[in-house]
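Participant: Here's a sequence, model it:
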Amino acid sequence: MWDAWDLAVDQCLTQLPELNAPVQPGAAPYEYKHSTFFEEQLSAFESWLEFRSTDLDKPPEQLPVVLQVLLSHVHRVRALVLLSRYLDLGPRAVNLALSIGIFPYVLKLLQSPAQELKPVLVFIWARIMSVDAANVRQELIRDNSFAYFIHILIPNTPDEIGIGTINMSEHRAMCAFIIALFCRGFKLGQQKCMSSDIINACLTNMIDPENPLLRQWSCLCLSQLWDLNVDGKWHAVKGNVFDELCELLQDPIPEVRTSCIIALTTFLGVGDSKEVPEELREQEIKLAVNMLALSTDVSSLVRREVVVFFSRFVKQYLNCFLVSAYINLQEEAESLDVRVSPAIHGKSPAEGTVFSNSWKLLVSLSADPFPEVAEYAQIVVDYVLESLHETVLKTYVETIEQSVIENTNSSSQPQVTPAHRSDDRSQLSRTLTSSPAAESRFATTIKRSVSFAASLRQYAWGDNSTTTQYPYTSYTQNSVSSIPYGTDKKPPTARYKSKKEEDRKLPLASGFFDWATEYFQEPQMRHSDIDEPGSERYIERLWRKNRNEKIMGETQLQKDLSLQGSWHSLFRGFNNVTQPTRLIFAQFEPHLAVVDDRDGVTVWDWSKNKKLNRFCNSNPVNTKITEAKFLNEDDTPLLLTGSSEGIVRIYKRYESNESIELTCAWRALTDLLPAQKNSGLIADWQQSRGNLLVGGDVRVIRVWDAPRELCVNDIPARSGSPVTSLTSDQVAGNIIIAGFGDGAVRVYDRRLNQYSSMVKSWKTHQSWVLNARMQRGGARELVTGSVDGTVCLWDIRLDKPIDHYQAHVNGMSAVDVHEHAPIIATGASNVNLWSTLGTSVSSIKTSGSYMLGPTRTSHVSDLSFHPHRMLLAVNNKFDAHIGIFKCDSHY
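Facilitator: All right, here's what the predicted structure looks like:
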């Protein structure tokens, strides 16, 4: 650096003699040659950004020169662009730039009217605020520098604010982010911004359909404007802000819905004032009513923020919740006490109020399938129950508690219904007293119901259950073991740690704002690693793509082999320990997922005959896993499970015991209908559309949009029987086929109105439909099979099956069709193989052939083809062993 400076000075000094020399007659005066030092340093800095940008131990030596160049009109724009690229490297780069004195330069530039500087200055300030907002807010007050960003945030034409064809919405989102951090916990900043038209600006930006980031930060900006600011709340009430905010609760982007909830949450409460004005009280109750509908949102982010909202609502209206909890407690005692006369079961005066409904919602969410949401809700429930003990009703509450506990403990485990569902609870580290004994009780694992009685037992007694690892209990002569619910490892969720005792106070704190801020600390000017050629993730994705194509190319040639080869070759066999009920092959990974008859999921590497992982699905006692699917198999696969209480859970890195994570869990089905025989939750995944079709013991087929985390359609099933199987067209995804418990098979077209979407109804089967499967390849044959042994082949355009035959005389327990090859497998006491034309191909006797137990007559529990390879996994009832048969080219 100093050598370059010496050279530049020398070049300037060597021109002095000629500059001072007299001009000869007729000769042109000497023209001074400007130094290229600053241009060269900018070029050197650009090269550093290109090739050494990972070296952030110290600032690059050209950075101080770049700051000096900011004072020059000639090189200012280029210097700002390079500086923005440097700050885009992350918080460490921002701190290094601040440490050498960048702040006074970029602060002074906010006074510049130059239009071309606005986009890059907004970007630079967004990076600075994301790292050091608390220390720079006071400086923005001086000379009203913050107004620079408000002027851009207020919607105008691009020409008026000088950004032109640059992405206007993105820069407004950055301005909303800057203003949000400027106002966060800073009353003077809130007061300064309220004097402008910023609320209307945010409301206008909230309806921008193109940029969810702008909608998100417009909501978060509003949340910080009126947080603990009474004047801001009155501005919001007078401006009718909340009608538009409540409409945004249905936004297709979960982060926007979450941000909207935060804006409504910060409106609750009036700071230090103990009396809530009537007008604000009415508005807060309206907000609570709107929030009730979000309790079934797919996104755990949304559900968690709903609980945070109600934690403030409970704190604000605690007396109303104490009444609701007490009345609910009485109702619970009456429902459990058989000695109580039914005549006293009248409707409670609190029934149907927003406080009663909110209390029931919180009790329900305390058993949410996502651990973080459940813990948040449990903290709020515990707070209300503890407060109830501090009222004049304490004696009555303790009497009712004792009655509830005695009746609950004396009764047997209740059957799971929509009103009362059990749930395995994870670690709870709540301490209501300071005694070590209480700490020990509350830190153990509990099993409890969604009912109020279970929440009461958790409060009154803590958990007196044990975490002892129960021994496996063998209940058949084929060595099938019964493992108690909740025994295996429960997959954790990302970024979540149980709250410390000092944080378990109301109102609960939301961490979403800080999480959302991290977006502006991440690089935005370069491709992500997965899209950057040469990066590890890019190479991994490319390798996976080539491997998948190779597998598909090799297996396409084996279609004829499925009908001409021998299926008698036992390729692999392993002991699952517990009774398998579902077998699912992954398309490209050598994985076989095995679901047992309780809550266990085991993942096997069938190519190595090796168990990779076993984990607990956390479905409640007396429920079971009824569905399992692999998702996103073209890239990094995910494993989905559905259980009979209507819960869907999705896991990533499911094959690793150390790194498995629960990424998503929600209640996909509600209002489950009781029946003599239940199908549980049945699902089909449409990879092309990112849609999950869900049916079961309900009267609808529900369509969930995975990217948007929303229910997009409820298709009436138009049947009183449960849905037992779902399949769909995997190309366009418009045609849905469902099998039912009464033997009916119905076809639905999503392009039609939901009430007229059923286009076919076939009733050839006379009993429970075991499986309905539309092939992905071939001629897209639709195959259905029922318990009575009948198999039908369909053309969905016709009113009758193309062919049907009796696969088994004495009933059938399983049926599957290969996704690409023309082969069907049916299972009873043995496995029969058929072509899709209805001709018999082969028969495999499974009992005693690969089971390690004694030879006995046993029906097949489940069978499953590999999606591409000529492999068939089979398991028998009352047997933990699984066999994989391979089709060979010779007998």
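
Participant: contacts and neighbour counts: CA atoms only from here.
Facilitator: OK.

Participant: okay, now residue 886: neighbour count?
Facilitator: For residue 886, the neighbour count with other C-alpha atoms under 10 Å is 20.

Participant: same for the host helix or strand of residue 171, what does it pack against?
Facilitator: According to DSSP states H and E, residue 171 maps onto helix 168-183. In terms of contacts (3 or more C-alpha pairs under 8 Å, 6 or more residues apart in numbering; DSSP states H and E), helix 168-183 is packed against helix 118-141, helix 147-153, helix 187-194, helix 212-226.

Participant: Figure out which of those helices is closest to residue 507.
Facilitator: helix 212-226 (15.8 Å; C-alpha to C-alpha).

Participant: related to what we said a few turns ago, tell me which residues in the helix holding residue 171 are buried?
Facilitator: 168-183 (16 or more other C-alpha atoms under 10 Å).

Participant: what ranges do the helices span in the stretch 201-350 of the chain?
Facilitator: 212-226, 230-238, 241-247, 254-267, 278-292, 300-316, 318-336 (DSSP state H, counting those that start in this stretch).

Participant: Can you give the distance of the next helix or strand after the longest one from its chain's centre?
Facilitator: Which is helix 318-336. Using DSSP H and E, the helix or strand that follows helix 318-336 in sequence is helix 354-365. Here the centre of helix 354-365 is set off from its chain's centre by 23 Å, with C-alpha atoms, centre = their mean, to the nearest Å.

Participant: So which elements touch helix 354-365?
Facilitator: Using 3+ C-alpha pairs under 8 Å, 6+ apart, helix 354-365 sits against helix 278-292, helix 300-316, helix 318-336, helix 371-388.

Participant: quick one more, to check against the first:
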Amino acid sequence: MASNENELIIEEECVDWTVPLAFMKKRHTESIEGANSITQTWRMKERMKTVSVALVLCLNVGVDPPDIVKTQPCARLECWIDPLSMSPQKALETIGANLQKQYERWQPRARYKQSLDPTAEEVKKLCTSLRRNAKEERVLFHYNGHGVPKPTSNGEIWVFNKTYTQYIPLSVYDLQTWMGAPSIYVYDCSNAGIVVDSFKQFAEQHEREYEQMVAQNRNPVPPPSFKNCIQLAACADNQILPMNPDLPADIFTSCLTTPIKIALRWFVMQNTSKLVPKISMDLIDKIPGQLNDRRTMLGELNWIFTAITDTIAWNTLPRDLFQKLFRQDLLVASLFRNFLLAERIMRSYDCTPVSSPKLPPTYQHPMWQAWDLALDLCLSQLPAILESEDQFVHSPFFEEQLTAFQVWLNLGSELRNPPEQLPIVLQVLLSQVHRLRALELLGRFLDLGPWAVNLALSVGIFPYVLKLLQSSARELRPLLVFIWAKILAVDSTCQADLVRDNGHKYFLSVLQDPCIQGEHRTLAAFVLACIVHNHPLGQEAAMQGSLVSICLEQLGDSNPLLRQWLAVCLGRLWTNFEKARWCGVRDIAHEKLYTLLQDSVPEVRASAVYALGTFISSVTERSEHANNIDHSIAMTLINTVSNDMSPLVRKELIVALQWMVLLFENSFLSVALQEEGTRSRDSLGSQVLMLPGEASMSPMMGMRRIASRDRLKMLAPGTLISVDGSVAPAAMAASDILHSNVDRIKRVSSSSSICSLGHSTLSSLPALAYGSIYMKLWHGLTAMDTDPHPGVSHMSHTVTNYIRDQVKDATGAKDLGEAKLSSSLSLPPSPSSRPLFLAGESPPTTGSNMELHRLTTSRSAHITSRTRKMVPNTISEESDETAGTRKPLVSTQFVEWSCKYFAQSVMKNQNGSDSESNLHCEREWRYFWNRHVRVDSKEEQRKMTTGRLEHQIFNSRSPSPPSVILFHPYDPHFAVACKDSFGIWDWYSGTKMSYCSNRASKGSRITSLEFVNGHDMSLLLVASDDGSVRLWNNYSLVMGKEPLLVTAWQALSDVQHLGRSANGSGLLMSWEQNAQQLVVTGDARIIRIWDAESELKVVDIPTGADNCVTSISTDLSESNLLVAGCGDGSIRLFDRRLPPHEARIMTWREHASWVVGVHLRFPTTGARRVISGCVGGDVRFFDIRRNASVSTCQTAQGMTAMAVHKEADAFACGSINQFISAYNMEGNLINTIKYHEGFMGPRIGPVRCLAFHPHRVCLAAGSIDNSISVYSIDPKR
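Facilitator: Got it, this is the predicted structure:
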């Protein structure tokens, strides 16, 4: 026994985790808006390169400057050459040549000019020449002053006179003037820091002088911006260069131009870092390999050095400074990477290199230890390699750094510091050995969000991943499309780079490769959609790459996200690009997209509507062929998705149909004018005179009878309507046309706008048959004006009011209009005096309609951007303004919102919910509470066999008589419907939590309530008798937040008019949480089932009854049965698994009056039973296997409400005679409630609604006197 109870408890604990959640997708929980655009900071505003280099060497070999006393021995090497080993002149020339070679390694394409031991005039000539040739590019000035005195405090460096007998000072002010900007200066001399300070002072002096000249109105040429010049100095002011004989004399230049060589020498000289003792200076020069070959030992060291210095800079410098110094100019980036090494080495000799802009200290950065380790591991192999030619073992540096990056990814977040290894990952992309792993880790990093993408772009990832698109390696394809999807989701401007480098071809090949998984083809489709978005070159390139046919071939793919983005990709390709549209026409693309209009995923349906909308709007030259295609698309859209359950789809429908209104404006104006004319006739009390043999029918009268877009009716196919709205038989109309003067009829494209025509032709608009395409589209749009979702109705109003406002302006002056209307209604219309036109025919352009003259006048000021022209003779000549040049009336951000999916973490979404998140913990606690309620309720249900349901534990009053009452399954509150409002009361504390309007149509009333996701974060489903359903979140105003509309739709479009009265049942609902389906019925002849997952209508089951359905009970998740009680007293049982017209499997006709309640009950033993009660007071029990009731219970006459407990042995009946009776399932009376509790408790009012708690034995009752009460078997409740 104990084991059974434990099993029950375990089962109770697990049950909630297996129950699916409805209406919790992102389209329900967040606003349909695009991501906030992040200001692009990674892309350099201007690329720059150093095109000219001035190498100025003041060595005066053999003569030491007078102000420095050198030690003996001292540092002598200049550019790794001992100047004393050869003649002074040859040494000078050799050093100059070597210096040029050292620079050429970093910038081989620059123009180099040497100036050896120059005079001031030679320096001037050199600098001005290089600046003149460089134009706006950067010039480098390298100054070696080892053979001249130190720079002076006045800002002067030294050169020579022509005879080399004197040192001549050269002012930095003059040097600035000759060099101009942008420039970079390298000072390799003692006391170099003072030059940097003087440079800044002189730059300010230049600016002051310019300002003075401007003040004197001398209009000088603005000076270059010297403050942006870059300076690198070997040491600070008052410092002299190291004289250690083991070091080169130009150690600063060596660090800047030959960093690996000097780094190795310095490393060997450091005893503290020397782990390999037998390495000499001579061995260092024998390290095998080439610096530019990463596969060799020397090349790998250089590669590691580049990665480390890049990493130090990226982790130390501000982002904008890093971009300027390390990403703008290749030579500048190399010099600054090497400058970091110079700082480390020279600080060990009490020299502090100086830069402008100033860099933070980096000589103690932890990454230098990784560099030392790499050198140790390299040098430890060197003796063996040189002696026995052993194969060199590659450094584990990059593998270890990738591992460190992976560790960060496992624990990283936006709140932590960025990973230090990001620049190293960039370098690893160059290696085929580590590339796959690096791309995988990089993809994981980018998946963390837009902030990660921006970091990767700022570090310089873009050119690397762009170049990798040239790779043919198939294993890289999934990783590269993922990375590019992440980049484009954050920064769509990269589209231009892709098209320029033919990168789009890579994604076209991925998209059409059937061997690649659907999710990766989805990423490729998204990338291509970004490439063609508002980018004509991208559209042209994609179309040439057969993007249309590639997308169309895969529309039937099983991956819904791929289907969605294929449609979006096509839609963006067609936008304002007519060539692609006609390419689609040849492939009947629009018809192939029709299949997606009934897709099981709302986002796919919305994407298909979006694509068809841009298909319509893309035509710039209207033709009869184009018009016919657009008509077909529009009618397919209005017939297929106007009743879609998802507002996402319906909004896209309005956006698509607006183009029909804008393109065929005249035709819609005609429909609106007829509508307005009919209203005028109705207001005058006039009757439309009919021709013999025709029924009296006005199109606008018919429109007013139409309750919704489901019930639009057409006139007989041959019926025609003239401009004034009267009706004529088709035969007479045809005769009229034949006998009219055809020559005076000019054909006008339906896309013509009125004000684009000349005044001489503006006497009439097309007369449209009631069943015409424009009439149907107009009816569909106006029906959406009353859509239950406010966003949809607002958009629809915007479109329809665009037409109505013009008509209203035109019909404002009533004097002429009424006179014309009176004359037109005085006599029957003459067939021979007014030509009639079938739908699709061209309208006449002559007549005397004064209202249209006023319309023309009013619209001439309304839209001034259009050009006027006379009507062409044929449709093909028509060249009116098109949709592509017009601004849309309405728009959505559905596609932009869809793009956010790729900007957010995709991997996290795939891995499911985070078990440590707050949401998961809240859910865990909530499910524990639910289990407690269920277990606790079992005890109450056992008491029901001997207890009485009479203890009033709650009593309050509602603002108006309650019509529906519903317990929440777990929380201690219930919902009450009163007219068009609903309230929430806490029956445990006795307080009213909220009272809100349902915001349905005027005069409607709430007729049904359901809790959705009652076991979790609950939503309240509210049904009104106008056929609409609204789903509310935060219905109880938790934490002061207003109720939020999750979704709304027209659940039943053909609710009978009787339902809007107090005598109708309105709209009834039954929500199936496990099946994720909503069953609706009521004042209709059908039972409709909606699927919440797909947001589609599943089936319409005919009730077979002539009366309304008054009560319904369902069990779709297990038995697929549903039972309905009807107004004629019949009980009808349906099996969902059968075809709709065969679904009714049983009908019981034992009740003689309106069925108040019916319940499908599943006892633990025995067959399923149906319990029903009617107004007459009889309650019947049916075995679903039998044709007649198995037992009957007679209650009092005048039953108004009935409730059956789902689990306990009890049901209750409420009466108009002011009492409630509780019975057990055998029909035995348990107790009767007539009075409220308390001293001299008053009599309860006539009962209007009853409801049992789904688990607890609690009964809620609402009375006509506005009283709401809760009764329990347990007085302690």
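
Participant: Superposed, what's their TM-score?
Facilitator: Overlay of the two chains. TM-score (TM-score structural alignment, normalised by the length of the first structure): 0.82; 770 aligned residues with a C-alpha RMSD of 2.7 Å.

Participant: hmm, back to that, which one, of the helices and strands packed on helix 168-183 of the first structure, ends up nearest to residue 695 of the first structure?
Facilitator: helix 212-226 (31.1 Å).

Participant: quick one: contacts of that closest one?
Facilitator: 169-170, 172-174, 176-177, 179-181, 183-185, 190, 193-194, 199, 202-203, 205-208, 232-233, 253, 255-257, 259-260, 262-267, 513 (C-alpha atoms under 8 Å, 6 or more residues apart in numbering).

Participant: Could I get the full set of helices for the stretch 551-700 of the first structure?
Facilitator: Ranges of helices within the stretch 551-700 of the first structure are 561-564, based on DSSP H, counting those that start in this stretch.

Participant: How about the stretch 1-150 of the first structure?
Facilitator: 2-13, 16-20, 37-51, 63-69, 76-87, 91-99, 103-108, 118-141, 147-153.

Participant: average gap between the third one and the second structure?
Facilitator: Here helix 37-51 of the first structure, set against the second structure after superposition, deviates by a mean of 1.2 Å using mean C-alpha distance after the TM-score superposition for the first structure.

Participant: tell me the contacts of the residue mapped onto residue 629 of the first structure from the second structure?
Facilitator: Correspondence of residue 629 of the first structure to the second structure, assessed by TM-score structural alignment: residue 1010. By C-alpha under 8 Å, 6+ apart, residue 1010 of the second structure lies in contact with 966, 1020-1022, 1069-1071.

Participant: Over to residue 1268 of the second structure?
Facilitator: 955-958, 962, 1260-1262.

Participant: The host helix or strand of it aligns to what range in the first structure?
Facilitator: In this assignment (DSSP H and E), residue 1268 of the second structure forms part of strand 1267-1272. The aligned range for strand 1267-1272 of the second structure in the first structure is 881-886, by TM-score structural alignment.

Participant: Leaving out the residues flanking it, which one is nearest to the aligned residue in the first structure for residue 413 of the second structure?
Facilitator: When the first structure is aligned by TM-score structural alignment, residue 413 of the second structure is paired with residue 53. Of all residues not flanking residue 53 of the first structure in the chain, residue 89 sits nearest, at 7.5 Å (C-alpha to C-alpha, 6 or more residues apart in numbering).

Participant: Pull up the gap between the equivalent of the one you found over in the second structure and residue 907 of the second structure, please.
Facilitator: Superposed on the second structure with TM-score structural alignment, residue 89 of the first structure falls opposite residue 448. Residue 448 of the second structure sits 9 Å away from residue 907 of the second structure when distances are taken as C-alpha to C-alpha, to the nearest Å.

Participant: For whatever residue of the second structure lines up with residue 586 of the first structure, which non-adjacent residue is spatially closest?
Facilitator: By TM-score structural alignment, residue 586 of the first structure lines up with residue 968 in the second structure. Spatial nearest neighbour of residue 968 of the second structure, chain neighbours left out: residue 974 (5.4 Å); criterion: C-alpha to C-alpha, 6+ apart.

Participant: residues near that neighbour, how many?
Facilitator: If you count neighbours by other C-alpha under 10 Å, residue 974 of the second structure ends up with 23.
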